[in-house]
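**Q** Please find the sequence and the predicted model below.
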Amino acid sequence: MKPKPHILPVIIASQFACTSLWFAGNAIVGELATKTGLGPEIIGYVLSSVQFGFIIGTLAFGLFMVADRFSPSRVFLVCSVLAALCNFCLLAENLSKWTLLLARFGTGFFLAGIYPVGMKIAADYYREGLGRALGYLVGALVLGTAFPYFVGGTSTGGDFTRVIQTTSVLSLTGGFALWALVPNGPYRKPSARLNLGAGPLLFKLPAYRQAAFGYFGHMWELYAFWAFTPLAVTTYNNLSGSGMPVSLVTGTVIALGGLSCVLGGWVSLRAGSRNVAVVSLAVSGLLCILSPLLFAFPLPLFLMGWLLWGMAVTADSPQFSNLIAASVPPELKGTALTLVNCIGFAISILSIETVSVLVQNYNPSYAFIILALGPLFGLLHIGRKHVSDKPSKPD
């Protein structure tokens, strides 16, 4: 059954709108530091609190099989509204450190009902060509992540409250649009009962375990790279005397990752999701190792290297999601995607805090080398002879 033409564009637009909340705090981190009195450590705190909220949210959603037991579109709507309300809390006149962290935690918690649930909805509509559909969907997530930086880098973003207002309204709009225009998909197979042990049992499936471990390596690198790209641009400006606009360069680096997700999705139709993931991990891992050299290059070469890295670091994400969704029974797709998101984002907190410590105590231009551990780990698992993607049932 071919989905109606509007289905995928609505899912993509809604995913973009709602995930714009993700980096809304990081895009205005300087202003938040002034309001709360925090120092440079706020970079790690602001993003890690979102990631931690997302982890707890995905753990709860996965444990209770929310996306598999209830209408995914309704779950998406409720979470988009609650995430927007948490984001609005950043506009509080007397914003304390704990209000800031709790607001970002709440945003992350409800994003757990947006990002993986959006992928679940796509999987309910697209059996063939899911890798391409997820390429568009994760591309929308990446563009949503970049959007606050673009707002902050324009004259409109001179007032930092505009970033919060814009992303919150976008989230509300995206949630209602998806709920109103995208009903349950034809391939949705809801779980009839709650099975608290279903998630952990999935790791007994070799194909699922292999794809999940590859994804975990990818996540060690991705969010730390995004979080500290503004610092990398600032560091290069200080070393070279160049005047690159930090917000706009950061937004461009992240946004190009959205383009690579789409391109990777199309390539996967011919080359396969696994091959796209392997090449992406290899290129981004090499750039991790070579990153100190980029800071010594002329401005055009630094930009080219960082932009290429921004594309390579994301191109494998939708393909891992495709491999994961293909390796489990239909009634457990939502749980499977949510569970690997939970673990993957827990890993991202460790990498963000690790890089945060390194940049505070050592030369920031060397801090990105540690991220190479992720692609290496991923390649060791996904690079082996691939297990069949056909879904099977856990023991």
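**A** Right, received. Where do you want to start?
**Q** From now on I want contacts and neighbour counts done on CA atoms only, so please keep to that.
**A** Fine.
**Q** What residue, apart from its backbone neighbours, is nearest Cys342 spatially?
**A** Ranked by Cα to Cα, 6 or more residues apart in numbering and with sequence neighbours excluded, the top spatial neighbour of Cys342 is Ile55, at 4.6 Å.
**Q** what does Glu353 give?
**A** Gly44 (6.2 Å).
**Q** Tyr136 versus the one you found, what's the distance?
**A** Look at Gly44 and Tyr136: by Cα to Cα, to the nearest Å, they are 29 Å apart.
**Q** The structure to be compared is supplied as follows:
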Amino acid sequence: MMTALQRHPLAIIVLAQLCGTSLWFSVNGVGLSLSRDLGFSEADLGRLTLTVQAGFIAGTLFIATTGLADRFRASHIFAAACLAGALANAGFVLVADQMTLAITLRLMTGFCLAGIYPLGMKLVIGWTPRHTGSALAWLVGMLTLGTALPHLMRGFTLGLAWEWPLLGASALALAGGALILTLGDGPHLPPPGGKARLLDGLAALRDRRFRAVAGGYFGHCWELYALWTLTPFLVAREVARLGAPGAWIPWLSFTIIALGLAGCVGGGSLSRRLGSLWVARRALAASGLVCLVYPLMTWLPPGLLLGLLGLWGLTVIADSPQFSALAAASAPRERVGSTLAVMNAVGFALTIPAISITTALWELQGTWVLWWLLPGPILGLWVLRPLSIRDPASQGSTR
């Protein structure tokens, strides 16, 4: 008999994704407080962000190597990852002033996120096989909102110690894991099982369409997480120019990143009529154009620049669910979990040099560091050229 949660599986999955991914940028949400109270520099915050990315890459490779995503129930892996991630994130509170231990716990947090984000995509595919691009748009939109959530939590807790938003993120992750554990796996994927081999996750690279989609996704990744890392720095610059109180920074940072939810959902709606490829190309081109012009526009009034940042936040993530849908449509059906995990691992590996370069050069180059992100959308659009919107896989539906 269908439970109450199973009547609305997509809503439950995206809510759980929101809760689980609040762990991702939990430290960035209190970054200014860490700078004030513990003397963290921009480079230190960048290092902690890079560590989460590295942990996520290690986790996705572990999932692909062991075949966990295809051998065990996705709901069980998701719930276990939420529990372990919540504990690692909460542990940061105790060791924040000891950089080696702090980095270790952020690495563990990133490792656990590999059991949340890719497995969330598999859960969506298992519960809602039709209109995958639209369904994944909600999932990635909630990833975006989860990324922004620590800034909102900090805005609400400005009068409290920085530890409270981090503990709040851990509590949310526990709630997300409980929701998925109760929901269970969807009925539209093969049952768990099979021999685990890393090559299974790489098998889709033999397909020309998948290689093009993966290349576009990799270019998108180069730009995305570096921008999210820089958002509080860019917002702080405009808040200072406005002469506004620093309390505006977390609220505006949340708003700019959270606008990506609207971009994802709007792009998902368009994908049902125009196809995932059409949406992915135009979103990548739009975010690349903002990346190009932003450093040239720093003479504009702060309000206009914040508006331009909002446009960037809207478009920079709108292509992500469409790339995932296109990849799922091209991947071997029995190895969707492993294939998406490998694609995520490579894409997130590319976020590390992008974040490292831009945070290290921020003090020296200011907003000009944004041009280091331009190769991502440019190369991403170039590798997508061979794909045609008439190709059935360009609609992003699963086979």
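**A** Right, received. Where do you want to start? Worth saying up front: this structure is predicted, and the values here are computed from it rather than measured.
**Q** Fetch the TM-score of the aligned pair.
**A** Superposed pair, TM-score by TM-score structural alignment, normalised by the length of structure 1: 0.94. Supporting alignment: 389 aligned residues with a Cα RMSD of 2.0 Å.
**Q** Gly44 and Tyr136 of structure 1: which is more packed in?
**A** The neighbour comparison of Gly44 of structure 1 against Tyr136 (other Cα atoms under 10 Å) goes to Tyr136, with 28 against 20.
**Q** isn't the more buried one right next to Ser260, touching?
**A** No - Tyr136 of structure 1 lies out of contact with Ser260 (Cα atoms under 8 Å); the separation is 9.6 Å.
**Q** Verify the contact between Leu339 of structure 1 and Leu59 for me.
**A** Yes - the criterion here is Cα under 8 Å, and Leu339 of structure 1 meets it with Leu59 at 6.6 Å.
**Q** quick one: secondary structure of the alignment partner in structure 2 of the residue nearest to Glu353 of structure 1?
**A** In structure 2, Gly44 of structure 1 lines up with Gly46, judged by TM-score structural alignment. Following DSSP: H, G, I helix; E, B strand; the rest coil, we place Gly46 of structure 2 in the helix state.
**Q** give the contact list for Phe323 of structure 2.
**A** 213-214, 216-217, 276-277, 280 (Cα atoms under 8 Å, 6 or more residues apart in numbering).
**Q** Turn those residues into TSV, columns for secondary structure.
**A** Output for the contacts of Phe323 of structure 2, formatted as TSV (three-state DSSP):
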residue	secondary structure
Val213	helix
Ala214	helix
Gly216	helix
Tyr217	helix
Ser276	helix
Leu277	helix
Ala280	helix
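**Q** Please identify which pair of these lies farthest apart.
**A** Farthest-apart pair in the contacts of Phe323 of structure 2 is Ala214 and Ser276; separation 13.6 Å (Cα to Cα).
**Q** More neighbours: the two, which one.
**A** Taking neighbours as other Cα under 10 Å, Ala214 of structure 2 and Ser276 compare with Ser276 leading, 32 against 26.
**Q** Just want to check the distance between the more buried one and Cys19 of structure 2.
**A** As for Ser276 of structure 2, its distance to Cys19 of structure 2 is 26 Å (criterion: Cα to Cα).
**Q** that older thread, and the gap between the residue nearest to Glu353 of structure 1 and Val249 of structure 1?
**A** Using Cα to Cα, one obtains 20 Å as the distance from Gly44 of structure 1 to Val249 of structure 1.
**Q** Same check on Leu134 of structure 1?
**A** 26 Å.
**Q** Can you pick out the residue with more neighbours from these two?
**A** Leu134 (29 against 20).
**Q** Quick one: map Glu331 of structure 1 onto structure 2.
**A** Mapped onto structure 2 by TM-score structural alignment, Glu331 of structure 1 lines up with Glu334.
**Q** Next, count neighbours for the closest residue to Ser280 of structure 1 other than its chain neighbours.
**A** Nearest residue to Ser280 of structure 1, sequence neighbours excluded (Cα to Cα, 6+ apart): Ala312, at 5.1 Å. For Ala312 of structure 1, the count of nearby residues is 26 (other Cα under 10 Å).
**Q** Show me what Ala312 of structure 1 aligns to in structure 2.
**A** Per TM-score structural alignment, Ala312 of structure 1 is aligned with Thr315.
**Q** I'd assumed Gly263 was in contact with its match.
**A** Yes - if you go by Cα under 8 Å, Thr315 of structure 2 and Gly263 touch, sitting 5.8 Å apart.
**Q** ok, which stretches of the stretch 251-399 of structure 2 are strands?
**A** For the stretch 251-399 of structure 2, no strands turn up when DSSP state E, counting those that start in this stretch is the criterion.
**Q** got the residue ranges for the helices in it?
**A** Remark: helices assigned in the stretch 251-399 of structure 2 by DSSP state H, counting those that start in this stretch are 276-293, 302-315, 320-330, 336-349, 351-365, 375-383.
**Q** for the fourth one, packing partners?
**A** Right, helix 336-349 of structure 2. Contact partners of helix 336-349 of structure 2 among helices and strands, from 3 or more Cα pairs under 8 Å, 6 or more residues apart in numbering; DSSP states H and E: helix 42-66, helix 68-71, helix 117-127, helix 198-202, helix 208-242, helix 320-330.
**Q** Relative to Val213 of structure 2, how far out is the match of Ala312 of structure 1?
**A** Separation of Thr315 of structure 2 from Val213 of structure 2 (Cα to Cα) stands at 18 Å.
**Q** again, but for Ile249 of structure 2
**A** For Ile249 of structure 2 relative to Val213 of structure 2 (Cα to Cα), the value is 36 Å.
**Q** Give the equivalent position in structure 1 for Thr66 of structure 2.
**A** Using TM-score structural alignment, Thr66 of structure 2 sits opposite Phe64 in structure 1.
**Q** Isn't its match up against Leu196?
**A** Yes - using Cα under 8 Å, Phe64 of structure 1 is in contact with Leu196, at 6.4 Å.
**Q** Between the two, which has more neighbouring residues?
**A** Just comparing Phe64 of structure 1 and Leu196: by other Cα under 10 Å the higher neighbour count belongs to Phe64, 19 against 12.
**Q** Distance of that one relative to Gly334 of structure 1?
**A** Phe64 of structure 1 is 11 Å from Gly334 of structure 1, where distance means Cα to Cα.
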